[in-house]
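[1] What would the 3D arrangement of this be:
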Amino acid sequence: MNFKEPLWTSAELTATCGGAGAQPWYADGIQIDSREVLPGDLFVALPGTQKNGHAYVAEAFSKGAVAAIVSEDVPGKDIPALKLVHVPDTMQALRLMAAQARVRAPVKTIAVTGSAGKTSVVQALRQALERTDATHASIKSFNNHVGVPLSLARMPRQARFGVFEIGMSGPGEVRGGAMLVKPDVAVVTAVGAAHAGRFGRIFEIAKAKSEIFEGLKPDGVAIFGVDHEWAGNLMDAVKASGHERLTVSVTGEADVRPLRITEHGNCTCLTADVAGTTITYKIGQPGREWVLNSLLVLAAVKAVEGDLGHAALALAKLEAEPGRGRQHLLTLPHATVTLIDDSYNANPLSLKAALRRLSLTPTKKFGRRIAVLADMRELGARSNELHMKLADDLKRFGVDKVIAFGPQMNEVGKVAGISTERWHKDDDSALRLAETLRDGDAVIVKGANSAGLGDIVRGLLRVNAAERAEDANNKLGVSYAL
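    Model (predicted):
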C-alpha cells in the first residue's frame, strides 16, 4: 500500500495515549522487535516475559527508528532522549493506538478465528479485497494479545478494509481480541482439537471460538462453517448475540454452499451459491479444505459489500503461504519430486486436511506418497488418542511411507501398517531425505511448529536450487575448480 500520509505522528500519539515526548516526529511503521526496525519506524518497547524491549531501544535507534515508546529507563549513552516517548504502560499504549487506528478511517473490518485455516483465510481475504480498495491485514500469525493490537496499530488511515486474525491459548483470549477489533464481520473457520490440552472438551473450544461474535458491531454479521458437530453451539452463540449470520457448508445445506465441485491435483473448480448469488470460479490450490476456505472468503466479501468477481479472480491466482501448503517441484540429481510445504504447525484437523491434499497430488511411474510428520503438541491427556485416530487417515488417503520425527507419529505409522521410519532431526536431515526420494514421489511435510520441520523444507529447497544452478552452468559450459 502506498502511504499518502504518515502512519503515526507525535501529535497523534500524544492525543491518543498521552505519550510525552520533546521532539516532533512522524513514522511510517511500527515495530516491537528491534531486529526488524527499518528507517522511519516507531519502536514500542514492550516488557515481555523473556526479554525486555527497553534493553533494545539503542539498537532500534541505530537502525533508523524515529522514536521509541518507553515506560522505563533505557540503557545506552547514545540514545537520543528527545526521541523517547514516555508512557505509564507501553502495552496499554499499543492497545490505545490500536483502538485509534480502527476509528480514524472509514474501514470495514473482518476478524477471523478457528481451529484451522485462520491464516490462509486472512491472506485470501486480503488478496480478494485489495482488488477492490486499499486493504490491510495481519501478517504471519500475529493473532495473540500482542499481535492483534500491533496489527491494528499498523493499519494505515487510507485503508478501507481490514482483516485480522485472532488466535487463542485459553478461554477469554478470542473475546479480548474481538472486542479490540470490533469487526463488521466475524468468521469462525473450523472447530477441532487444536489446543485440546488447555481445554477439557472440544465443546469448550467451540465456546471459546464463539467469543468472537461478542465483539461484533451491532449490525455485524457472523459467518461460520457447519460441517462439524459443534455447529449448533456456534449457532446458539450467534442467536444469543442477536447478530445476522451466514452459514457455510461444503457437504450440506447452508447459506453459502457449492453446487458443483471438480477437484484436480493442482486446483479446484466449482460453482457455488453465495447467499443467493451464483458464482463459478477456480481456486488456485487443491484440497477440500480450500473449498471451505474459499466459501468463507466469498461470504465475508459479500458481507462487507466487496466485489465477488474480483474475489473470484483472486482465488484463481491464490498461492499458499510458506509453511501452509505451498507446493514446489524439486529437481534433484536423481529425481523430480513434488514437495508440499505444510510445515508451519499441525493439529488433528489440519493434519487430516494435509493428508487428503497429499492424496490428490499426482505421482509418476513408481512414485510414492510420503508423509514426513512430527508429533502434534498441546493436546494434553488426549494426545495419544488423537494421534492414533490418524492411522485410518494414513491408510484412507493412500500414504505409502511415513518418516516420523517423533515417537507418537512413529507409532501411528506402525499401527496403520505403513512402512515407517523413525528419524531424529539434525543438520543432515534434509540431505538424507533428498537422497531417499525416488523419481515421481509426492512428499508432504507437517508437524508442530516447535519440531522445526521448516528447516527440512528449506534444506530441500537449497538442494533444489543448487541442482538447478549446476544444470544452468552446464548448459552454458561454465565450470569451476574446486
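
[2] Could you use CA atoms for every contact and neighbour count after this?
    Fine.

[3] residue ranges for the strands of the stretch 51-200 of the chain, please.
    Secondary structure of the stretch 51-200 of the chain (DSSP state E, counting those that start in this stretch): strands located at 67-70, 84-86, 108-113, 135-137, 161-165, 185-188.

[4] got the ones you listed as a markdown table, with mean neighbour count and distance to residue 33 columns?
    Listed next are the strands of the stretch 51-200 of the chain as a markdown table, based on neighbours: other C-alpha atoms under 10 Å; distance: least, C-alpha to C-alpha, whole Å:
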| stretch | mean neighbour count | distance to residue 33 |
| --- | --- | --- |
| strand 67-70 | 27 | 12 |
| strand 84-86 | 22 | 16 |
| strand 108-113 | 27 | 24 |
| strand 135-137 | 25 | 19 |
| strand 161-165 | 29 | 20 |
| strand 185-188 | 29 | 29 |
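
[5] Also this sequence, please, to line up against the first:
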Amino acid sequence: MTEPLWTFEALVAAMRGRPTSTAAPAISGISIDSRTVKPGDAFFAIRGDRFDGHDFVGKAAAQGAAVAVIAEDRLSALGRLTIPLVVVGDVLAALESLGRAARARSVAGIAAVTGSVGKTTTKEMLARALAATGPTHFSPASFNNHWGVPLTLARMPADAAYAVFEIGMNHPGEIVPLVQQVRPHVGIITTIEPVHVEFFPDGIEGITRAKAEIFAGIERGGVAILNRDNPQFEPLALMAIDSGVERVLGFGENGDAEARLTAIDLLPDHSSVKADILGREVRFTIGAPGRHLVQNALAVLLAVHILGGDLDLAADSLSGMAAPAGRGAQHVLSLGEGEALLIDESYNANPTSMRAAIAVLAASKPAPGGKRIAVLGDMLELGERSGEMHAGLVEPLTAAGIDRVYCAGRLMQALWSVLPSDMQGQYAETAEELDVILGDAIAGGDVIMVKGSKGSRMTPLVERLTTRFAKPEPDNAGQDPEIEGLA
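    I've put the predicted structure just below:
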C-alpha cells in the first residue's frame, strides 16, 4: 500500500489548524485549484488576485477532496459542507507552514534554480537528470512564486531522494522568503540579464543583487553554481561568499569553469556535446536544439555530481529531453501543398531569450523553397530602454539570415521600423490580427518561430495555428490495430 503524502494528524499539526470534525482522512495530494482536485487531495482555499478559493470549496468537495483548509473569517459563510474542514487564520500562511514541515522531514538532496532566463528548462533538465539516480520531486510547471514554492514543498513526498525547485522574482526582496523555505543544498543562477528591468532603477546591478538573494537560503556546506561566462559572475561570487556560501563553482566556456564546454555540434533538433565536469570528460546529447540549453546542461551535470547523483546516467538522460510547450516545442503544420514546422517559443520573452530563439531558428533547415520566418510579439517590463532593446533585435535577425519577420504589438514597432524592407512580413497591433495574415503567408517547407512576452498573447496565436493546420488523422484512426490485424 502506498504511504499517504500526509496523515491528517500531521497536516493539522504542521499548520496548527483547528479541525471541525473527528474525521481523519489520509491525504494523497495538495491542491489550490478546484478544477484539478483529485480524490484524496487537501484543498487549500487561497485568496488570489482574481478569485477566492473559498468560493470553490463545494466544487473541490464534489471532485473528491478529502479535506478543505479554510480561513476562520470565512467559516460561517460556507454553510453545510460534505468534507472535513481545517480552520486556520491565513490559508496561504498555513500552506507555507506545511511546506516548511515537508522540508524539515525530508532527507532529499535539494537544488534551487533561479536566473533571468532559462529557469524552467534548467529545472526540468535537472529533475530528469537526478531521476535517473533516484526518486525526484519537482513542480510540473513554473511554480516559482509566493504560492508556487510552498505548494511544491507541501507536495514533496517524505521518501524523495532529490528535489528541484524553481524560484522567480519580479521585484527586490521576493527570493529571500522563498529560498528560506526551500533551504537548498545547491543554488543555481542560470544567468543575469536585463529582465524585469522596469522594476530596477539601477539596472543590471539591482537585478544581480535580487538574484543573489538565493544565497541567503543555501544550507551550511552548500554550493552556489554560477554562469562563468556572464559578466556578473564575479559580483555574484563575492555576494555568495559574503552570504556564507562555502563553495562557488562556475559553468560555461570560460577556461576556469568547473563545468566547461569543450566541444559542441548544434543541429536543428538536438545538440551533441563534450564537456569537462570537475576534471572528468563527459559526452552527451540533448534532445532539443539551442546553445542556451547546452550552457545550462553544464550547470545541471555539475549539480548532479554535487548532490551525489550518477553522472553517466544523468548525461544519458538528457538525450530524451524534449522542449516544453512555449519554450521550444515543435509542431508540424499541415498545409495544402506540404508541411511547415512551427517552433513555439511563446511563453515569455526578453532580449536574451529572443536572441537564443533566433539562433534556434537560424539553425533550422527549411525544405527546398521554404523560408525562415520569425513572428515576434512585445517584450514587456524593459523600462526606459524598451524601444532600443526592441530595435536591437534587427542585428541578430539580420545576422541569422531570417527571411521574413512579422511583428505584433505597440512596442514591436521599434523593430519593424528598422527592419530591411526585404525582411518585412507584416506588422499588426495585436497577435490576433496575425491569424489570417500568417495563415495566408506560410507555405510548405517553411520554419516559423513564434515568441513574445506572455502579455503579448503569442501563445493563443500558436494554439490557433496548430489547430487550424492540424495534421489530419489517418483513415483508420481509432481502430484497434490488433483486431484489425486479425483479418
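
[6] about what we covered before: for the strands of the stretch 51-200 of structure 1, which one sits closest to residue 323 of structure 1?
    Of all those, it is strand 161-165 that lies closest to residue 323 of structure 1, at 17.0 Å by C-alpha to C-alpha.

[7] quick revisit: okay, the strands of the stretch 51-200 of structure 1 in TSV with distance to residue 279 of structure 1 next?
    What follows is these, written out as TSV (distance: least, C-alpha to C-alpha, whole Å):
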stretch	distance to residue 279 of structure 1
strand 67-70	48
strand 84-86	51
strand 108-113	22
strand 135-137	23
strand 161-165	22
strand 185-188	21
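
[8] Of these, which is nearest residue 324 of structure 1?
    Among those, the nearest to residue 324 of structure 1 by C-alpha to C-alpha is strand 161-165 (15.1 Å).

[9] between the strands of the stretch 51-200 of structure 1, which gets nearest to residue 380 of structure 1?
    strand 108-113 (21.3 Å).

[10] report the angle between the axes of that closest one and strand 161-165?
    10 degrees (axes from the mean of the first three to the mean of the last three C-alpha atoms, to 10 degrees).

[11] mean deviation (superposed) between strand 108-113 of structure 1 and structure 2, please.
    Aligned to structure 2 and superposed, strand 108-113 of structure 1 gives a mean residue distance of 0.4 Å (mean C-alpha distance after the TM-score superposition for structure 1).

[12] neighbours of residue 326 of structure 1, just the number please.
    16 (other C-alpha atoms under 10 Å).

[13] cool, residue 396 of structure 2 as well?
    Counted with other C-alpha under 10 Å, residue 396 of structure 2 comes out at 16.

[14] likewise the one 3 residues further on?
    Using other C-alpha under 10 Å, residue 399 of structure 2 has 11 other residues around it.

[15] same check, this time on residue 227 of structure 2
    Neighbours of residue 227 of structure 2 using other C-alpha under 10 Å come to 28.

[16] Please pull up the equivalent of it in structure 1.
    Using TM-score structural alignment, the partner of residue 227 of structure 2 in structure 1 is residue 225.

[17] Contact partners for the closest residue to its match other than its chain neighbours?
    Closest residue in space to residue 225 of structure 1, ignoring its immediate chain neighbours: residue 248 at 4.5 Å, by C-alpha to C-alpha, 6 or more residues apart in numbering. Residue 248 of structure 1 is in contact with 223-226, 254-257, 292, 295-296, counting by C-alpha atoms under 8 Å, 6 or more residues apart in numbering.
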